[in-house]
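> Next come a sequence and a model predicted from it.
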Amino acid sequence: MANIGRLSTKDTVLLLCDMQEKFRPNIFQFTNIVSNAARLLQASRILSIPPILTEQYPKGLGPTVPELGAEGLTAHAKTSFTMMIEAVEKELETLGNPKRAILCGIETHACIACTTYDLLEKGMEVHIVADAVSSRSQTDRLFALSRLKQSGAFLTTTEAVLLQLVQDAKHPNFNEIQKLMAHPSPDTGLLAFFSAL
C-alpha cells in the first residue's frame, strides 16, 4: 500500500528550525509563521509529541524569539543547513527513532530543505507545515515547497496537522486542540503557490 502520509501522535516528532531574533525583519511573513509554529508547539505539549529546537549560529543570529513559547526546550546550536546535527540525531535515538517529523521554521529553501532531504534519506516521513515555514524571498519559499513535494515530503497546514493528530471530536484532548483553532491561521501568501501549479 502506498504511503498516504497519515499523521499520528505515535512515533512523531515536532522539529522547530531556527526561528531567531535576527531573522525577524527579513523573513517573509515572519510574525505569522512563528504564530503558527507556536500553535504547533502548544499542541505537541498537549498531545505528548516531543519537540526539538535548533538555532542557526545563535552568537550572530540571536536566540529563538520569545513568542514561539519554547521556554524550557534545549536549543541545539548549529552552523550547518540541516537540523540533523549530532545532538539532534542523539535526541532522536533517545526518542526511539520516530517515524514521522512535523517540520516548521526557516528558511524553506535552506535549512528546511536540507533537513527534509536528510530525514527522507533516513526513511522518515516528513510533513512540512507550509504556513509555518518561510524564507526571505517568497520566490525561494514557493519554489522550495514545490521541490520538496517532488522529493516526497508531504505539504500540509497548521490546522490540518492539529485535526489529523486528534482524528476525532471524542479525542480526550480535542477541546484543548480546538481552542488552538479558535481563530483561523493567518494568510501567509500561499495562494501564489497554488496559482503557479
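Perfect, I can see it now.
> can we go C-alpha only for contacts and neighbour counts from here?
OK.
> Spit out the contact partners of Val13.
Ile49, Pro50, Pro51, Ile52, Pro98, Arg100, Ala101, Ile102 (CA atoms under 8 Å, 6 or more residues apart in numbering).
> Contact partners for the fourth one?
Going back to what we said before, that points to Ile52. Contacts of Ile52 by CA under 8 Å, 6+ apart are Val13, Leu14, Leu15, Leu16, Leu73, Thr74, Ala75, Val88.
> One more to weigh against that first structure:
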Amino acid sequence: MADSPTSKVPPPLTADTTYLFICDVQERFRRAIPHFPSVVFAASYLFDAAALLSIPTLITEQYPKALGHTVEELPLPAPGATVVEKTAFSMLAPPPTLAALAAAPARRSVVLVGIEAHICIAQTAAGLLRRGYAVHVVVDGVASQRDADRGVALARLRDAGAVVTTAEAVLFELLGDKGHPQFKAASGIVKRERPVGGITGL
C-alpha cells in the first residue's frame, strides 16, 4: 500500500537529498561543554558517514581566532566538506552557507549536530525550518554548558517541527536497506566504541 501524505512526517533521509551541518565543534569548547566527547563522537560518526555516502558537509567555526579550530577528530580539509568562519550565532548568517544551499536545491533535509544547543543550534534550526527545510537535530550530538538550556532548546525545536533523532538513526535511515552498497563499510562506523557517560536523551 502506498504511503499517504502526512504534513507532520518529513521525507526520509537519503544521500541525494540531505546536507550535514556541524556547528562549532572547536577545541576551546572541549573543557567548557559537558558531554563534549559525545558531541565529538556523533559529529565524527556523521562526518565519516557523510563522506562514505557522498553527502556534502558544512562545518562552521565560531570566531576561530579566539576559540580555535575544529577538533582534530574531524580531519580537515576533507572532500565534500566546506568550512566557514562566523561571528553570528546562526550557521545561516555567513553568505557561503546560503550559497551552498542554493547550489543544491534538491537537498531539502539538514542533519544538525554541534554546540550550543540553545544558541547556535537553535537559531540555525529555526532559520532552516522557516525556509522549508526538514531539520533533524541529533540529540546525542548537541550540548550546552547547562543541561537546562539544552533540554529547553530541544523541546522548543521539536515543537517547532524539527525531528529529534540520534546519530545511529540518521545513518540507518540514510542506508535504508541492508542491501545498500555501502552497508558493510557503514557497519564499521556503527561498531565504534562510544564515549563513557555520553548523552542518553533529552
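In hand now; what should we look at? Since this is a predicted model, take the numbers as computed values, not measurements.
> Superpose the two chains and report the TM-score.
TM-score for the superposed chains, counting by TM-score structural alignment, normalised by the length of the first structure: 0.92, backed by 192 aligned residues with a CA RMSD of 1.5 Å.
> which SS class is the residue sitting nearest the centre point of the first structure?
Most central in the first structure under CA atoms, centre = their mean is Cys104, positioned 1.8 Å from the mean C-alpha point. The three-state label given to Cys104 of the first structure by DSSP: H, G, I helix; E, B strand; the rest coil is strand.
> What does it correspond to in the second structure?
Aligned against the second structure by TM-score structural alignment, Cys104 of the first structure finds its counterpart in Val113.
> That match and Ala99 of the second structure, how far apart?
20 Å (CA to CA, to the nearest Å).
> What's the biggest strand in the second structure, counting residues?
strand 134-143 (DSSP state E).
> re the thing from before, restricted to buried residues, select the contacts of Val13 of the first structure in ChimeraX.
Here is the ChimeraX command that picks out the buried ones among the contacts of Val13 of the first structure, judged by 16 or more other CA atoms under 10 Å:
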select :49,50,51,52,98,100,101,102
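> neighbours around the nearest residue to Leu61 of the first structure once chain neighbours are set aside, how many?
With sequence-adjacent residues excluded and distances taken as CA to CA, 6 or more residues apart in numbering, Leu61 of the first structure is closest to Lys22, at 5.0 Å. Look at Lys22 of the first structure: counted by other CA atoms under 10 Å, it has 15 neighbours.
> Tell me which of the contacts of Val13 of the first structure fall in helices.
Using DSSP state H, no member of those sits in helices.
> I'd like the contacts of Val13 of the first structure laid out as CSV, including distance to Val129 of the first structure.
Output for the contacts of Val13 of the first structure, formatted as CSV (distance: CA to CA, whole Å):
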residue, distance to Val129 of the first structure
Ile49, 16
Pro50, 16
Pro51, 14
Ile52, 15
Pro98, 18
Arg100, 13
Ala101, 10
Ile102, 7
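> and the two most separated of the contacts of Val13 of the first structure?
Ile52 and Arg100 (13.0 Å; CA to CA).
> still on that earlier bit, doesn't the residue nearest to Leu61 of the first structure lie inside a strand?
No: Lys22 of the first structure is assigned helix when assessed by three-state DSSP, not a strand.
> I am finished for the moment; much appreciated.
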